[in-house]
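>>> sequence first, then the predicted structure:
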Amino acid sequence: MKGSSVRPSAGRSLKTAPKTRSKAAPASADIGLQARKSQATQRAVLEATIRCLVEHGYTNTTMESIAKSARISRGAIMHHYASRADVIACTADYLATLRLDEFSKGVCAKVAQEVGVQAPTLHSFRRSAELVMQYYERPSFTALHELLVAARTDRSIAPLMKRIEKRINRQMLSLVVEYLPYWENLPATESVLVDLLHFLSRGVAMSQTNKLERERQHALLDLLATVAYERFQADSQNSRGRAAG
């Protein structure tokens, strides 16, 4: 991400410290302050870009709209980012990290805390399905989805989004095993059930004009939990049978 290097303020060299301060303190204090301001500005730009993607879509997410949402000047943005493409690329990486953090804390950690880390039950699968569905209702998914859809026709971001999607999918599986270690012995089952939960939840989340009523959503989650539980049970028995044989 651009803007991580620290520049001295205009008209003052880092070596020209006021005489009323110690020789070492001004440079380190100024650099620390500038670094914090730089990081705060960059974060404001990335958060504003996410809001613009959610509210206006990819095409209408311009430098002007980002500056307005972040409440900073376009010049301040250009100090840290070379172009709109640079902002989009950094936002995509930021979104990947954000989505993985939300999955870790909002899904995996909650399942482990609420239902334990022993072999899953029908209840734990039902809770997992509910949390995954909520995970795809977050603004971060809407913003990421805007970029993924745009990558279909915008070749400038297609390689970037392909890399981002692979990163998220790969690390999601690692997080599941990290928090719920019983999946380590059934990697194929874990993979197919994660795909089932995630792709179905993504489809529901993308249906902006056809929201499921609460009763239909609950019925869908019940079905998902039942299918996942039965698949886990069957594959676990088969795995134990192969180990015994």
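Received, thanks. Residues are numbered from 1 along each chain as shown.
>>> alpha carbons only for contacts and neighbour counts from here, please
Fine.
>>> quick one: what helix or strand has K162 in it?
Here K162 sits within helix 158-179, counting by DSSP states H and E.
>>> against that first model, consider the following:
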Amino acid sequence: MTEAKAHRTQAQRREQTRTALLDATVECLVDIGYARASMQEICARAGVSKGAVQHHFATKAELMAAAVEHLTTKLRTQLASSLEDLPGGASGVEAAIDLLWAGYSGTLSTAVTELWVAARTDPELRTAIRPVDRALGRATLAHVSQVAGDLPKERAETLFWLTVNLTRGLALDAELGGDPNRRRKLLQEWKRIAVLMYSQP
């Protein structure tokens, strides 16, 4: 085996271990929550030793932030691909809101909500996840702006952040067992308002 091939194989193994740890972390956040997501449980689910974690992440907070970044990167890639196929005009606005709702709810919402709540009283965790959350917002806004056509930048950003914050609130409502019919009505009403904002001269 050549040195280059051996090095490549070692790098691949390291990446596989890292990915397994990140996937297991997200799984723990969703299944059992942040408080019970111990390093021992994460390692057991990932099928790696506790010592292996130290080669990739210095602290639990760093691992948690990396796990959310890992998840959001995958979702952002999917979202970017979907945004490219959006129709123009008002129908495109409604479709974009549906995409953002799908992206900011579900697994991502559950994992991030767990970390936000924990970060309120954990400065180390808050410091670790804040740049990840901001990077997701900036990257997604950039994709949305590309398909916004001639919409003024300020209005596009307002529509985007209103949508993100509404969908996050609705996702939390879903986590707490809120009425799904009410969520659908609120989302539909927001789409109506957003189309009006989009259509303003």
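Ah, there it is. It should be emphasised that the depicted structure is a prediction, and the values quoted were computed from it without experimental measurement.
>>> the helix holding K162 of structure 1 packs against which elements?
Secondary-structure packing of helix 158-179 of structure 1 (3 or more Cα pairs under 8 Å, 6 or more residues apart in numbering; DSSP states H and E): helix 84-103, helix 187-206.
>>> swap the cut-off to 10 Å and go again
Counting contacts by 3 or more Cα pairs under 10 Å, 6 or more residues apart in numbering; DSSP states H and E, helix 158-179 of structure 1 packs against helix 84-103, helix 109-115, helix 139-150, helix 187-206.
>>> in CSV: those helices, plus mean neighbour count and distance to T226 of structure 1.
What follows is those, written out as CSV (neighbours: other Cα atoms under 10 Å; distance: least, Cα to Cα, whole Å):
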stretch, mean neighbour count, distance to T226 of structure 1
helix 84-103, 19, 22
helix 109-115, 16, 16
helix 139-150, 20, 26
helix 187-206, 17, 12
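>>> just the angle between the longest helix along structure 2 and helix 106-119, please?
Scanning structure 2 for the longest helix, with DSSP state H as the assignment, gives helix 3-31. Relative orientation of helix 3-31 of structure 2 and helix 106-119, computed by axes from the mean of the first three to the mean of the last three Cα atoms, to 10 degrees: 80 degrees.
>>> how much does helix 3-31 of structure 2 stray from structure 1?
Per the superposition on structure 1, helix 3-31 of structure 2 and its aligned residues are separated by 0.9 Å on average (mean Cα distance after the TM-score superposition for structure 1).
>>> corresponding residues in structure 1 for that helix?
On structure 1, the counterpart of helix 3-31 of structure 2 by TM-score structural alignment is residues 27-55.
>>> buried stuff in the matching stretch?
The neighbour-count check on stretch 27-55 of structure 1 (16 or more other Cα atoms under 10 Å) flags 27, 30-31, 34-35, 38, 41-42, 44-54 as buried.
>>> could the helices and strands packed on helix 158-179 of structure 1 go into CSV alongside distance to F232 of structure 1?
Compiled in CSV, these are given as follows (distance: least, Cα to Cα, whole Å):
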stretch, distance to F232 of structure 1
helix 84-103, 21
helix 109-115, 16
helix 139-150, 28
helix 187-206, 7
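>>> between the ones you listed, which gets nearest to Q171 of structure 1?
With Cα to Cα as the criterion, Q171 of structure 1 lies closest to helix 84-103 of those, at 7.4 Å.
>>> residues touching the residue nearest the centre of structure 1, list them.
Among the residues of structure 1, the one closest to the centroid is R99, at 1.6 Å (Cα atoms, centre = their mean). Listed by Cα atoms under 10 Å, 6 or more residues apart in numbering, the contact partners of R99 of structure 1 are D93, K105, G106, Y135, Y136, R138, S140, F141, L144, I168, M172.
>>> re the thing from before, among the helices and strands packed on helix 158-179 of structure 1, which is nearest P181 of structure 1?
Of all those, the one in closest proximity to P181 of structure 1, counting by Cα to Cα, is helix 109-115 (9.9 Å).
>>> and that closest one, how far out from the chain's middle?
20 Å (Cα atoms, centre = their mean, to the nearest Å).
>>> and the helix or strand following that helix, what does it pack onto?
Sequence-wise, the next helix or strand beyond helix 109-115 of structure 1 is helix 122-135, with elements assigned using DSSP H and E. Contacts of helix 122-135 of structure 1 with other secondary structure elements, assessed using 3+ Cα pairs under 10 Å, 6+ apart, are made with helix 84-103, helix 109-115, helix 187-206, helix 214-244.
>>> got the angle between helix 122-135 of structure 1 and helix 187-206?
Interaxial angle of helix 122-135 of structure 1 relative to helix 187-206 (the same axes, to 10 degrees): 40 degrees.
>>> quick one: helix 122-135 of structure 1 to helix 84-103, angle?
Between helix 122-135 of structure 1 and helix 84-103, the angle formed by their directions is 160 degrees, by the same axes, to 10 degrees.
>>> buried sites along helix 122-135 of structure 1?
If you call a residue buried by 16+ other Cα under 10 Å, then helix 122-135 of structure 1 has these buried ones: L122, S124, F125, R126, R127, S128, A129, E130, L131, V132, M133, Y135.
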